[in-house]
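Novice: Structure for this input, please:
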Amino acid sequence: MKIIRWILGRIILGLNFIFSPRGIKRTQEQQQAVNEAVEKLKLYQFDACPFCVKVRREAKRLSLPLETRDAKVSPWEQELIEQGGKRKVPCLRIEKEDGVEWMYESNDIIAYLQQRFS
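Specialist: Below you'll find the model as predicted:
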């Protein structure tokens, strides 16, 4: 099963590379404001996870320089489990004035990014 999952993951990554979306164009000032807002977002993910690829593609389409954290790497995995509550990806960590929100579903993450940055 691991071999099949690995092969499918490589196919997904290859197709994502070939059919990568183009980012939207903004003025330099608008993009700078977006970049500053995105600094408060972190995406916990696995490289070949299809739902993570879906979120990363949307971030690229929206021209968001979103920091990704590999949830298989010990410090990020521990942070995800301890602060987010579960080891599930994709997960978007959103720093807010009143604390941190952890958003887990890819469709919810995409809707949030579209609503905030479109």
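Novice: alpha carbons only for contacts and neighbour counts from here, please
Specialist: Will do.
Novice: Nearest residue to the middle of the protein?
Specialist: Leu43 (4.0 Å; C-alpha atoms, centre = their mean).
Novice: Tell me who's in contact with it.
Specialist: Shown in contact with Leu43 (C-alpha atoms under 8 Å, 6 or more residues apart in numbering): Leu66, Glu67, Thr68, Arg69, Pro90, Cys91, Leu92, Arg93.
Novice: structure for this one too, so we can compare:
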Amino acid sequence: MSFLISFLRNLVGGILVFFDVITRGTKLKRTLEAQQQVNEQAQQLRLYQFFACPFCIKTRRAIYKMNLPIEKLSASKGSPHRDDLLASGGKIQTPCLRIENQDNVEWLYESSEIIDYLQKRFT
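Specialist: All right, here's what the predicted structure looks like:
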């Protein structure tokens, strides 16, 4: 039974990913200098995600539209990134944005909160 649920979840997720890719729209345009600054700031960010998760798709879509080169890390079973998410972030929940500040690391877990944070910081 769990195999069937997993199969259906992945099938629906794959369909969502397909429609996300074909309906994504355009990226935010910045001057070369402004984009370089954004690129530097984005190096402090990592997105832990599941490929077919609807909330992860929503977050990746927003990241794409804001033209943010944020590293995306799979938190799938067996991934070392999953272990890092649990050990450092405290729970396996995606999407999760890891934000490195000068003195500490912050973990932001809700897709809407992640998107709001990114919009305030980068737009």
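Novice: is it fair to say the residue nearest to the centre of structure 1 lies in a strand?
Specialist: Yes. Leu43 of structure 1: assigned to a strand according to DSSP: H, G, I helix; E, B strand; the rest coil.
Novice: So the residue in structure 2 that it lines up against versus Thr31 of structure 2, what's the distance?
Specialist: In structure 2, the residue paired with Leu43 of structure 1 is Leu47, using TM-score structural alignment. Distance, Leu47 of structure 2 to Thr31 of structure 2, by C-alpha to C-alpha, to the nearest Å: 25 Å.
Novice: Over to Lys65 of structure 2?
Specialist: In terms of C-alpha to C-alpha, Lys65 of structure 2 sits 16 Å off from Thr31 of structure 2.
Novice: now swap in Glu106 of structure 2 and tell me
Specialist: 29 Å.
Novice: Check Leu8 of structure 2 too.
Specialist: Leu8 of structure 2 sits 43 Å away from Thr31 of structure 2, going by C-alpha to C-alpha.
Novice: Over to Val17 of structure 2?
Specialist: For Val17 of structure 2 relative to Thr31 of structure 2 (C-alpha to C-alpha), the value is 30 Å.
Novice: How about Ala75 of structure 2: what's its closest non-neighbour residue?
Specialist: Distance criterion C-alpha to C-alpha, 6 or more residues apart in numbering; nearest residue to Ala75 of structure 2, sequence neighbours excluded, is Arg82 at 4.2 Å.
Novice: how about that neighbour, what does it touch?
Specialist: Neighbours of Arg82 of structure 2 in contact, by C-alpha under 8 Å, 6+ apart: Ser74, Ala75, Ser76, Ile92.
Novice: Tell me the buried residues within those.
Specialist: Ser74, Ala75, Ile92 (16 or more other C-alpha atoms under 10 Å).
Novice: The last one -> structure 1?
Specialist: Per TM-score structural alignment, the equivalent position to Ile92 of structure 2 in structure 1 is Arg87.
Novice: can you check the first one too?
Specialist: Aligned against structure 1 by TM-score structural alignment, Ser74 of structure 2 finds its counterpart in Asp70.
Novice: wouldn't its match be in contact with Phe46 here?
Specialist: Yes. Asp70 of structure 1 is within contact range of Phe46, at 5.6 Å (criterion: C-alpha atoms under 8 Å).
Novice: In structure 1, what residue spans correspond to strands?
Specialist: 41-45, 67-70, 91-96, 99-103 (DSSP state E).
Novice: From the chain's centre, how far out is the last one? Work that out for me.
Specialist: Think strand 99-103 of structure 1. Mean-position distance between strand 99-103 of structure 1 and its chain equals 14 Å (C-alpha atoms, centre = their mean, to the nearest Å).
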